[in-house]
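In: show me how the following folds:
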Amino acid sequence: MEYVKIFFVNTALLITLSYLANLIYKYTVTYASEPVKKVSWVLLAIFAGWISTFFGYRLDEHVIFDLRFVPLIISTLAYPQPLVLIIIGVLTGLTRLTFGVTEAALVGVLNLSILGFICAGLSLWVQRSAASMMYKGLITILVVNVVNVLNIAVFGVIPAQEYIMKIMPVTFPAGLVLSALFALIIRDFHLDLMRTGQIVRANELLSEQTEELHKNKIVLEERAKQLMLASQFKSEFLANMSHELRTPLNSIINLSQLIEESDESRSVEELSEYGGIIHRSGEDLLSLINDILDLSKVEAGKLDVIMEDLNVSEVPDLLLQHFSVVAKQKQLTFSVSMDEEVPAVIHTDPQRVQQILRNLLSNAFKFTMAGSVSMNICVVERQEGPASRRWIAFEVQDTGIGIPPEKHDLIFEAFEQADTNVSRKYGGTGLGLSISNDLARLLGGFITLHSREGQGSVFALHLPLDSGVSV
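Out: Reported below is the predicted structural model:
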């Protein structure tokens, strides 16, 4: 019965150690990384085995009976990783040497090492089996206790017959019962640790979700502000658009009515003048409608570009013909120049390029009251990472009212640039730059802006010339 008493003492010590370890683990190791948790478990299991040996029953000066194999059973169920179990088995066996290097101690090292490999094999079964945890626990306890008995009988220093007849009938059932009892207690501790870990993870998840909700709230508030601004800009745009549409329509309706009601008192010159005004009003109305249609096509992704050869050398003459009358009417100097290195032909959509350039020049003339408007066609290189790329640039420069820096981005956005005061004073819908910017992107290029309020502006359309040249 002395064996049973010692086994009970071993069990009480292991339970006490497990309880203290549970407290330490719950409030410290739980928050550590996975490698730290694994190392902590291995050290704890080895220390528990050493404590069991320290308080074990000494049959004689060198032979010790204890429950040092119980931490291996618990590790097999709670931490089923083969390599970890082999390490625990071998190192727990080596702790037996701290009580003296004897034949019995070497047998103890061999016994625990064999049990470590047995538990490693059992852990694979524990991971893959669909059986209940209780069934897995009973099988593990039975196998480890049986192998422990066989190891002592085969390799032990006590004669096999004496061990089997006198010692094993008491230690084997006591080991089974106490192992099962301890396993149940540790299993409860383990479940408590798992619940604690789940609570910690749940709290972390809640914190992350709270932070994400806060970020989403900020994003939603920002979008709400943007929607309010967009609504305001669109309202102003519609008000301005209605004004722009009514002006040419009223001219067309009123003058056409005058022509219809005209008598012989009206001269041919008057009628011709009326016809000219109606024609210009119709062109203005058509231009407005084209802007709106182009914007709708771009936003719907249905605006196609037709890539053809554009004769760049013809561009200056075309633009001079188109805008020379406007320059003369406003008493502005207008010039178009082209550098010598500009290629004669580029591959792009000629119609869209001319549309962009007309928009840029129309804006330049619209917002320039005195001075000059000019356009220079040149070749530029822009650094793009480790390489540079060649572009053809159509630079439109004016001496107009200029644009404050805070509005440089806004003027390229649809509706947002439709400032009521500016639009009412200078006319137009304010969609030209937005459409031009979208068209430039469709052509593989972009538009740049350099401007300061009261000091004029420089808009430049950049179109690619080649795929890039390494530098």
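
In: can we go C-alpha only for contacts and neighbour counts from here?
Out: OK.

In: surely residue 435 touches residue 297?
Out: No - assessed by CA atoms under 8 Å, residue 435 is found out of contact with residue 297, at 9.9 Å.

In: those two: which is more packed in?
Out: Set residue 435 next to residue 297 and count neighbours by other CA atoms under 10 Å: residue 435 wins out with 24 against 14.

In: and the gap between that one and residue 375?
Out: Distance, residue 435 to residue 375, by CA to CA, to the nearest Å: 20 Å.

In: one more sequence to fold, the one below, so I can look at both together:
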Amino acid sequence: MGFGKIFLLNMALLITMAYLANILYKYVLVKISGKINYILSILWFIFAGWICMKFGFQLKGDVLFDLRIVPLIIAAIVYAKPVVVMIISFGIGFSRLTFGISEAAIAGTINFVILGILCAFMITWMNKRQFKQSTRGILTILVLNTVNVLDIAIFGVIPFKEYILTIMPSTLPITLLFSCIFALILLDFQLDQRRKLELLHTNELMTRQTEELRQAKLSLEERARQLTQASQYKSEFLANMSHELRTPLNSIINLAEMISESEEGQEEEPLEKDTPNYGTIIYKSGRELLQLINDILDLSKVEAGRLEVVQEEVVLAEVVQLMELQFEHDAEQKGIEFEVTMMPELPSTIQSDAQRLCQILRNLLSNAFKFTHQGRVDLMIHKDSSACSISGEWIVFSVADTGIGIPQDKHEAIFEMFRQADGSISRKYGGTGLGLPISQDLARLMGGFIQVDSREGAGSLFHLYLPLIQKENSGALSDEENEAPGGAD
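Out: Coordinates of the predicted model:
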């Protein structure tokens, strides 16, 4: 009857259409949105069924035998949505009517409506069971071909006996064979697409890893730069420290030796008239040496996260009196004015750590006197509720001077360990460069922060902000403390 030749022609047409669809997808459709591609693929399956009918085997007038069921089988394997497969099946079925409305055309349409409903139930069932792709393909090929034969035998215009005995033995094996062949072609195509997707994914992964490696390299280079810079700062610090330690130690040793020699020759000649001043110099050198040791100890506590504060009631008048007594002599010696002002709205006491508060003020005032050659140094204490973004009332200790000032680009550097505004300053003015970093850490630990406002040659103004109402804290400084709002560190 020629079924084999016609079915082979159908198969060739389907393979050609599949190849053309692949080419179009690679070079044209890949640039179109996924939604449009999805719709076009549905139309392609319907058109494939129509092509099979167009070149099908015509028997007894309007009766057509072809491979229109193959596109439906492939659609049932490819698509996971039952509704989509029903649309394809109904589309192929109703496209049969384009060749003329007849009893055979209506029977063909009914056949594909039944097959579409069957496909929907099968897909739903297989999705629930989570069958493998190969199992889904085998079941779909066997069930649809079997039901197709039964539909043609029951609803077709060819007599049942004639179809079962003469036509079905030829068409069913060919349909099964070509369905399997096309399914294998589809499987190979899917494997190729999967390999391409995996290769694309691998390339994207390698690109991302390359970028991550580049970022890691930049991060390591930045870290190495920071370590080199930190090493440089520490080297400068150690050089300054060796100078600072040697100066008072040499004074103590030399003067103690002179006093000792004077005592040994006391019977032969009276003590020199400058001997009484030696005690003052030794006392001052010892105080300087003690301050250096205290700074180093505080530094070690800061780095270990064990610097502690003790909350207690602090009388502001006593703090003011202590600062006045301690720095009045320095002001007289340098010939500069020193004034302490307390605003009337201040409370008489606050909750803080008196020792650490005085330590911060001493550091700020010591720097003010050290870098001021003429003019004045002022300490003013007042309240402020709008100084920063954090709500609440603050007590502010402001230390102002008319000294050498600090360049704008060095405001952050002065709060870093081992750094000063200028590395040569330690040689000229003395000091370790630890006072401000330690003061900033102490202020943060007490719930406050330090701000600086200064320009080179125009003096400096440091503000120590402390909350009037202290929050509960652990009393120990750690690396996870939040940065001070608006601070310089």
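
In: TM-score of the superposition?
Out: Overlay of the two chains. TM-score (TM-score structural alignment, normalised by the length of structure 1): 0.87; 461 aligned residues with a CA RMSD of 3.0 Å.

In: all the strands of structure 1, residue numbers only.
Out: For structure 1, the strands defined by DSSP state E occupy 57-58, 64-65, 308-311, 333-338, 345-348, 372-384, 387-398, 446-451, 457-464, 469-470.

In: could these be laid out in a markdown table, adding distance to residue 201 of structure 1?
Out: As requested, the strands of structure 1 are arranged in a markdown table below (distance: least, CA to CA, whole Å):
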| stretch | distance to residue 201 of structure 1 |
| --- | --- |
| strand 57-58 | 43 |
| strand 64-65 | 42 |
| strand 308-311 | 61 |
| strand 333-338 | 68 |
| strand 345-348 | 58 |
| strand 372-384 | 45 |
| strand 387-398 | 48 |
| strand 446-451 | 49 |
| strand 457-464 | 53 |
| strand 469-470 | 52 |
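
In: where in structure 2 does the lengthiest helix in structure 1 align, residue-wise?
Out: Secondary structure of structure 1 per DSSP state H: the longest helix is helix 168-260. Alignment of helix 168-260 of structure 1 against structure 2: residues 168-260, by TM-score structural alignment.

In: mean deviation, that stretch versus structure 1?
Out: On superposition with structure 1, the mean distance recorded for stretch 168-260 of structure 2 (mean CA distance after the TM-score superposition for structure 1) is 1.6 Å.

In: returning to what we had before: nearest to residue 190 of structure 1, of the strands of structure 1?
Out: Evaluated over the strands of structure 1, closeness to residue 190 of structure 1 peaks at strand 64-65, with 26.8 Å, by CA to CA.

In: tell me who's in contact with the residue nearest the centre of structure 1.
Out: In structure 1, the C-alpha nearest the mean C-alpha coordinate belongs to residue 212, at 13.0 Å (CA atoms, centre = their mean). Going by CA atoms under 8 Å, 6 or more residues apart in numbering, residue 212 of structure 1 touches no other residue.

In: with residue 285 of structure 2 instead?
Out: With CA under 8 Å, 6+ apart, residue 285 of structure 2 has these contacts: 247-249, 251-252.

In: and the gap between the equivalent of residue 373 of structure 1 over in structure 2 and residue 340 of structure 2?
Out: Using TM-score structural alignment, the partner of residue 373 of structure 1 in structure 2 is residue 377. Distance from residue 377 of structure 2 to residue 340 of structure 2, counting by CA to CA: 9 Å.

In: could you do residue 367 of structure 2 as well?
Out: 16 Å.

In: and what of residue 250 of structure 2?
Out: 36 Å.

In: about what we covered before: chain neighbours aside, what residue packs nearest to the match of residue 373 of structure 1?
Out: Nearest non-adjacent residue to residue 377 of structure 2, counting by CA to CA, 6 or more residues apart in numbering: residue 401, 4.4 Å away.

In: hmm, back to that, which of residue 377 and residue 340 of structure 2 has more neighbours?
Out: residue 377 (23 against 15).

In: count of neighbours near residue 125 of structure 1?
Out: Residue 125 of structure 1: 15 neighbours (other CA under 10 Å).

In: cool, thanks, talk later.
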